[in-house]
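A.B. asks: below are the sequence and a predicted model; questions follow.
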Amino acid sequence: MGTLVLVAHGTRDPAGASTVDSITDAVRHRLRGVTVRVAYADVRAPDVTAVLREVPGPAVVVPMFLARGYHVRADVPAQLVAAGRSSGDTRLTDAIGTDRRLVAAAHDRLLAAGARPGDAVVFAAAGSSDEGALADVRLAAAGLAARTGADVRIAYAATATPKVADVVSELRARRQRVAVASWLLAPGQFQRVVAASGADLVADPLGAHPAVVDAVVSRYAGGHAPLALAGTHAHPCISR
């Protein structure tokens, strides 16, 4: 099926880059014999265009994003086109965030952080100006609510509202113990914002959780979408 190109957002945080490397290594282990390359949509190099210009033959591009915002809808497709790729030799899959298994990963991280029944749960996402991305977040939060039985509140580290710290402050004012589930892939600026929210506990990002690897492998194996240049009406998120 060709080279697998994993697309991450990119971060200046070395721990974030290391997390992407860990996911990539796990995917390589699962897909023995498949060439796996990493590209970045923003902040870091190489970008998707540069990687695809180096890849001979067919390629499957998998966006490792938890919501289908600007980068997934417009930026990454534009970089594919800039590389001179067509739908005949390159396939762009859906973002991994729509895979329901990732909600289980977020729940695992929350439990590992020490969450317990009765906690007020905040679902912390990066944020976006794209309504489609916000809809993806709402769907994932509903999945976590079903798993925990809690009234899960959505909050954002940037761009959208309400902000994580504001929701945490409101819940703590009610004398509730607050647990924050991180709907982020890797450490970086957004996770630092979440960690500084004042919650009683904050879960780690999803990282190289087995469910993340499963989602990537599943996207590679099937569910491909033809290459198309999406509209650019949404605004890009801020740099990490």
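C.D. replies: All right, it came through fine.
A.B. asks: all contacts plus neighbour counts: C-alpha atoms, from now on.
C.D. replies: Noted.
A.B. asks: would you check how far apart V193 and A208 are?
C.D. replies: Going from V193 to A208 by CA to CA, to the nearest Å gives 21 Å.
A.B. asks: all helices in the chain, in order from the N-terminus.
C.D. replies: Secondary structure of the chain (DSSP state H): helices located at 14-30, 48-54, 70, 76-82, 101-112, 131-148, 164-173, 189-195, 210-221.
A.B. asks: what helices or strands is the shortest one leaning on?
C.D. replies: Think helix 70. Applying 3 or more CA pairs under 8 Å, 6 or more residues apart in numbering; DSSP states H and E, one finds that helix 70 makes contact with no other helix or strand.
A.B. asks: redo the helices of the chain as CSV? Include mean neighbour count and distance to A155.
C.D. replies: CSV is the format used below for the helices of the chain (neighbours: other CA atoms under 10 Å; distance: least, CA to CA, whole Å):
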stretch, mean neighbour count, distance to A155
helix 14-30, 17, 21
helix 48-54, 19, 30
helix 70, 22, 19
helix 76-82, 21, 26
helix 101-112, 20, 15
helix 131-148, 18, 10
helix 164-173, 18, 5
helix 189-195, 20, 9
helix 210-221, 20, 22
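A.B. asks: nearest to V122, out of those helices?
C.D. replies: Shortest distance between V122 and those, using CA to CA, is found for helix 164-173: 7.4 Å.
A.B. asks: any idea how far the closest one is from the chain center?
C.D. replies: With CA atoms, centre = their mean, to the nearest Å as the basis, helix 164-173 stands 24 Å off its chain's centre.
A.B. asks: what is it packed up against?
C.D. replies: Short answer (3+ CA pairs under 8 Å, 6+ apart): helix 164-173 packs on strand 120-125, strand 153-156, strand 178-183.
A.B. asks: contact partners of stretch 104-119?
C.D. replies: Under the contact criterion CA atoms under 8 Å, 6 or more residues apart in numbering, stretch 104-119 has outside partners 144, 147-148, 150, 176-183, 201-206, 209-212.
A.B. asks: show me which of those residues are buried.
C.D. replies: 144, 148, 150, 176-183, 201-206, 209-212 (16 or more other CA atoms under 10 Å).
A.B. asks: another structure for you, compare them:
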Amino acid sequence: MTDPTLVLVAHGTRSAVGVGTVARLAEMVSERVGPVRVAFVDVLGPTPSEVLSEVDGPAVLMPAFLASGYHVRVDIPEHVAQTGRSDVRVTHALGPDPAIAQVLLARLRAAGWRPGDDVVLAAAGSSDPDALADVRVAADHLEALVGTPVEIGYAATASPTVAEAVAAARGRGARRVVVAAYLLAPGLFHTRLSGAGADAVAEPLGADDALADLVAARFRADAEALTSRR
């Protein structure tokens, strides 16, 4: 029997650094589980259905998204349906997860966060209520680590904006406000955060070992479930 192939599915970006981050994460995961293919649902290709057309045997699609919005719940399953295949499994989205909160905390510390600072979790934004609920869960995970309430701000689509969330913290008397970037890779959204009025802005999650471990663990669990039903 052919072992399942992991396909890491990302949003897509015009940022070369962003594309490189996804490629590096895939490389790190491949060191843990074997060959990994990469697909994108927007901006650039190949698409998930195009990659699946080249994969012999079963496949596990891992959405490299930090919340389960439209792309995760609709786009990716539609790509699978287009192939007409029954040997493909789609995992849960990458986030939220407590392991990601640990990476966020590391990025905050590197940016100069100190205990007692107010924290704003900056997410990309979505019109999908399920995705917004996932961001709230991510904020709760981070809140448990920093020990103070974590507000949410969005770089696009949803409200409040990151700048509004930072201003609200200032209005409550916050001495320092640090933004945690709930973003996988550098790009337009992260660039916007520098103008939000915070004292410091953390780097995106990036291709981190903890994320690679998380993807690998999800893949192993879903690959086992996929092969056990054959």
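C.D. replies: Alright, I've got the coordinates. Everything quoted here is computed from the prediction, not taken from an experiment.
A.B. asks: follow-up on the earlier one: out of the helices of the first structure, which gets nearest to L4 of the first structure?
C.D. replies: Proximity to L4 of the first structure, assessed across these by CA to CA, is greatest for helix 210-221 (7.0 Å).
A.B. asks: what angle do that closest one and helix 14-30 make?
C.D. replies: Inter-element angle recorded for helix 210-221 of the first structure and helix 14-30: 60 degrees (by axes from the mean of the first three to the mean of the last three CA atoms, to 10 degrees).
A.B. asks: mean deviation, helix 210-221 of the first structure versus the second structure?
C.D. replies: For helix 210-221 of the first structure, the mean deviation from the second structure after alignment is 1.0 Å (mean CA distance after the TM-score superposition for the first structure).
A.B. asks: which other helices and strands contact that helix?
C.D. replies: By 3+ CA pairs under 8 Å, 6+ apart, helix 210-221 of the first structure packs against helix 14-30, strand 59-63, helix 101-112.
A.B. asks: dump these to JSON lines, plus distance to L52 of the first structure.
C.D. replies: Below are these laid out as JSON lines (distance: least, CA to CA, whole Å):
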{"stretch": "helix 14-30", "distance to L52 of the first structure": "17"}
{"stretch": "strand 59-63", "distance to L52 of the first structure": "8"}
{"stretch": "helix 101-112", "distance to L52 of the first structure": "27"}
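A.B. asks: ok, which of those comes nearest Q189 of the first structure?
C.D. replies: The nearest among these, by CA to CA, is helix 14-30 at 9.4 Å.
A.B. asks: hmm, who's touching the closest one?
C.D. replies: 6, 8, 10-11, 34-36, 38, 186-188, 207-208, 212-213, 216-217.
A.B. asks: please redo it, this time with the cut-off set to 7 Å
C.D. replies: Residues outside helix 14-30 of the first structure that contact it (CA atoms under 7 Å, 6 or more residues apart in numbering): T11, V36, A186, P187, G188, G207, A208, V213, V217.
A.B. asks: what's the answer for stretch 176-190 of the second structure, then?
C.D. replies: Here stretch 176-190 of the second structure makes contact (CA under 7 Å, 6+ apart) with 15, 17-18, 21, 104, 108, 113, 117-124, 155, 166, 198-206.
A.B. asks: now the helices and strands packed on helix 164-173 of the first structure in a markdown table, with distance to A26 of the first structure?
C.D. replies: Putting these into a markdown table (distance: least, CA to CA, whole Å) gives the following:
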| stretch | distance to A26 of the first structure |
| --- | --- |
| strand 120-125 | 24 |
| strand 153-156 | 29 |
| strand 178-183 | 20 |
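A.B. asks: give me the subset of the contacts of helix 14-30 of the first structure that lies in strands.
C.D. replies: V36 (DSSP state E).
A.B. asks: name the member of the contacts of helix 14-30 of the first structure with the most neighbours.
C.D. replies: Greatest neighbour count in these, by other CA atoms under 10 Å, goes to A186: 26 neighbours.
A.B. asks: sorry, back to before: nearest to A95 of the first structure, out of the helices of the first structure?
C.D. replies: When the helices of the first structure are compared (using CA to CA), the closest one is helix 210-221, at 8.3 Å.
A.B. asks: mind checking how far the most centrally placed residue in the second structure is from V55 of the second structure?
C.D. replies: Here the mean C-alpha position of the second structure is nearest to the C-alpha of L66 (CA atoms, centre = their mean), at a distance of 3.0 Å. Between L66 of the second structure and V55 of the second structure the computed distance is 25 Å (CA to CA).
A.B. asks: kindly report the same for L183 of the second structure.
C.D. replies: 29 Å.
A.B. asks: between the two, who's got more neighbours?
C.D. replies: More crowded of L183 of the second structure and V55, by other CA under 10 Å: L183, with 20 against 15.
A.B. asks: next, the contact list for L44 of the second structure, please.
C.D. replies: G12.
A.B. asks: what do we get in the first structure for it?
C.D. replies: By TM-score structural alignment, L44 of the second structure lines up with R44 in the first structure.
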